[in-house]
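Chemist: Sharing a sequence plus its predicted fold:
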Amino acid sequence: MTRYVVIGAGIVGLATAHRITLDHPDASVTVIDKEPRVAAHQTGHNSGVIHAGVYYKPGSLKARLCAAGRASMVDFCATHGIAHEICGKLIVAADESEVPRLHALHERAVANGLPARLVGAAEAKEFEPEIRCVAALRVESTGIVDFTAVCTTLADLAEKAGATLRLGTKVTGITARGGEQVVHTGSGDVVADVLINCAGLHADRVARLAGVEPPARIVPFRGEYFELTPERRGLVRGLIYPVPDPQFPFLGVHLTRMIDGTVHAGPNAVLALAREGYRWSKINPRDVGDLIGYAGLWRLARKHYRYGLTEVRRSLSRRLFAESLARLVPAVTEADLVPAGAGVRAQAIARDGGLVDDFLIVARDRQVHVLNAPSPAATSSLEIAKHIVAQLPT
């Protein structure tokens, strides 16, 4: 019997544990997470969008696993009675200068085999009457879901299949002992044959504990959200996105109708001063020290400091946040927005200052480390799990 230990009870870790129980029903599977609940960080703070896969380089892991993952996620939700909706979305060119980028995005969508089509301003208004645009890309296969509910179901299925969840259990060290992986925790050791690191915001640190030097460093970016007041939710029917800047992995502030009927606005993207820094006041000295000492971050900052300053200003000003949204829906005003929390994106940055654009999964000596899995990892999670399990020694 092969013993597997999965570090991280976010959606990728839980999907992987569930996949192991399906593919290797005789295996022993243990999931460890320092938090007392599943989906405590990236998964539980995201926008709840089932992405179609428009943005990603054809042939990349993101493009392949997102397209397949969207279908898998919809099937999983339908099978297990998890509320979801395939509502489609509009990616909006607010002025003529953005039209060439919109056309390039359409070409990428076509290359990825997605049902996306260019529409004029009049047809775009049939989907979203309150938008202002000169053209838009309609992506029919985008949807919405509560990914925390997906995690709860994955955890339940894994446990029913014999997996053990050790929540509230912090990993303090990892030792290779012969052919075994010994995971040291505050409540005793877990001995396994194979280790899978899905620790998200701490994935690079877990890799180092396991003796693997990651090729990139996790840098936390906080994405702050507002919510439209209840009486203004009617301004948005579905999902409204700007045309993204291809230099960055962030999609720009957008408007998203959630599965519960609320409408979220955001996120921006500002450097967080803690890996779990959901507000400006949360500062972790160790995390700040890591940021200051990492040459890759300074190289990124020198290249994109203007973008970063814009994001900081928008973070500190609700008026500027509202103005960004008003480029998409002019009726949105500062008075329509109420704070709705934040998420932190675990973005891997290489030593040369480049943003790691694709999923980064490294296999070493009976270990697999998921070292970059930001959006669309939630959408892709069931397929990421298949990809991981296919690499595992048995």
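Modeler: Everything's here; your move. Just so we're clear, the structure is a prediction, and the values are computed from it rather than from any experiment.
Chemist: only C-alpha atoms for contact and neighbour calcs from this point on.
Modeler: Fine.
Chemist: what does stretch 210-219 contact?
Modeler: Outside stretch 210-219, the residues that touch it by C-alpha atoms under 8 Å, 6 or more residues apart in numbering are 173-176, 201-204, 207-208, 271, 275, 291, 297, 346-351, 356, 364, 371-372.
Chemist: quick one: buried residues of that stretch?
Modeler: By neighbour count with 16 or more other C-alpha atoms under 10 Å, stretch 210-219 contains the buried residues 210, 212, 214, 216, 217, 218, 219.
Chemist: In the longest helix along the chain, which residues are buried?
Modeler: Ranked by residue count, the top helix of the chain under DSSP state H comes out as helix 295-316. Within helix 295-316, the residues that count as buried by 16+ other C-alpha under 10 Å are 295, 296, 297, 298, 299, 300, 308, 311, 314, 315.
Chemist: here comes the other one, which I'd like you to weigh against the first:
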Amino acid sequence: MYDFAIIGGGIVGLSTGMALGKRYPNAGIVVLEKESKWAYHQTGNNSGVIHSGIYYKPGSFKAKFCRDGCRSIVEFCQEYDIAHEICGKVIVATEEKELPRLENLYKRGLENGLKVTKISASEVKEIEPHVNCVAGIRVYTTGIADYKEVARKYAELIELQGGELRLNTKVEKIIGKGDTQVIETNNGIYETRCTINCAGLHSDRIAKLSQVDPQAKIVPFRGEYYELVPEKRYLVKTLIYPVPNPDFPFLGVHFTKMIDGSVHAGPNAVLSLKREGYKKTDFDLRDFAEVMTYPGFWKLAAKHADEGIQEIIRSFSKAAFVRSLQKLIPEVQAADLVPTHAGVRAQALMNDGKLVDDFLIVKGNNSVHVCNAPSPAATSSIEIGKAIVEQLPQPQHLQSAISV
């Protein structure tokens, strides 16, 4: 019998396991992951950015967790000597009509308590000499990190705290049994007093196995990237973002300096025909059918038809992708870019066609379900883990052993 069983070995699940071990050092904790390694999906394929929190609605979980997480993830990387760098970023308006949106973003940054400054086009060029813009914002606390290594360290700490880790263990069924739950997997049966669902791309399905309706469905969006060839990396010094369209839920193609020195350009955002579909040709009938028969998807598609079409064009046309990048750095040419990995974002979508724009944590009977944790979840992982633990009822038999 376990006190806590965590489903999902991405950065959020592992952070939760680590936080539980700190809070309840005598608890029986197990992490179940269906893949053969930790951080295999969203964590292992993200951009590696330590986000500041400038984009998120003041007072939201995303704003709070990201602002606090920006500090705690840096402290964690420093403590365990994990590669990271606080390089800052610039968000730039490339046209005069974008200036009001840039101003609104600057005000939001201030509301969220961030160190941000408005800078002129010439000041942007002092930071990023090759950028074309009319004005910008400098965000000082943005950085980059090796999140795969962060996740591996979380896993290592769980074991050091006495927790158990189970790779190659896919959850197939969850049965309520009084005050406990029985989790049936392809690799044994686990009985637990509390189930914590951090299954990312499959979080809605795991919730339903626990008889919990998250009131939203996971819709997978693939983000495709190009990489600057090594001899062109000099074009980007830090991170360069456009002013996002507030009516579209994605940030637009941008340039990201990676922790290994490479520079990635992207992503676009296209519907994936498979929840774990990292290639254009990946297809899963169940995943596809669920999206196509979900009313919320068609409402979303109708609202963002023009933007969606442009994203699809960029997916299949390198020339169109390059033109988007040239709005930021005119010198970039098609020959300067080579395809690199793609990532898949697990985005929760409600039946009315609205995207869940904050982290979504749903309570069930002896269970907690993280049903929406896209970016900035990696940045916020330590804070999300702590918040989940705070929401759990304190097990009576463990209270005397609580770690302060």
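Modeler: Received it, and whenever you're ready, just let me know what you need. Bear in mind that the values here come from a model prediction, so they are computed numbers and not experimental data.
Chemist: What's the average distance for the longest helix of structure 1 when superposed on structure 2?
Modeler: Taken over the aligned residues, the distance from helix 295-316 of structure 1 to structure 2 averages 0.6 Å (mean C-alpha distance after the TM-score superposition for structure 1).
Chemist: Could you count how many residues lie near residue 344 of structure 1?
Modeler: By the criterion of other C-alpha atoms under 10 Å, residue 344 of structure 1 has 28 neighbours.
Chemist: And the one 4 residues further on, by the same measure?
Modeler: Counted with other C-alpha under 10 Å, the neighbours of residue 348 of structure 1 add up to 29.
Chemist: now residue 136 of structure 2
Modeler: Other residues near residue 136 of structure 2 come to 27 when the count uses other C-alpha under 10 Å.
Chemist: residue ranges of the helices in the stretch 251-394 of structure 1, please?
Modeler: Assigned by DSSP state H, counting those that start in this stretch, the stretch 251-394 of structure 1 shows helices spanning 285-292, 295-316, 318-326, 377-391.
Chemist: The shortest one against structure 2, how far on average?
Modeler: In the superposition with structure 2, the aligned residues lie an average of 0.6 Å away from helix 285-292 of structure 1, counting by mean C-alpha distance after the TM-score superposition for structure 1.
Chemist: so how far is residue 338 of structure 2 from the aligned residue in structure 2 for residue 233 of structure 1?
Modeler: Residue 233 of structure 1 maps onto residue 233 of structure 2 when the alignment is built from TM-score structural alignment. Remark: distance between residue 233 of structure 2 and residue 338 of structure 2 (C-alpha to C-alpha, to the nearest Å) = 12 Å.
Chemist: again, but for residue 219 of structure 2
Modeler: 28 Å.
Chemist: the strands in the stretch 101-250 of structure 2, which residues?
Modeler: Assigned by DSSP state E, counting those that start in this stretch, the strands in the stretch 101-250 of structure 2 fall at 116-120, 135-139, 143-145, 164-166, 171-177, 180-185, 188-192, 195-197, 217-228, 239-242.
Chemist: what's the angle between the longest one and helix 285-292?
Modeler: By that I understand strand 217-228 of structure 2. 110 degrees (axes from the mean of the first three to the mean of the last three C-alpha atoms, to 10 degrees).
Chemist: and residue 348 of structure 1, what is it in contact with?
Modeler: By C-alpha under 8 Å, 6+ apart, the contact set of residue 348 of structure 1 is 216, 217, 218, 219, 355, 356, 371, 372.
Chemist: now it, nearest residue through space, not along the chain?
Modeler: residue 218 (4.4 Å; C-alpha to C-alpha, 6 or more residues apart in numbering).
Chemist: which residue packs closest to residue 353 of structure 2, ignoring adjacent ones?
Modeler: Per C-alpha to C-alpha, 6+ apart, closest to residue 353 of structure 2 is residue 296, 3.9 Å.
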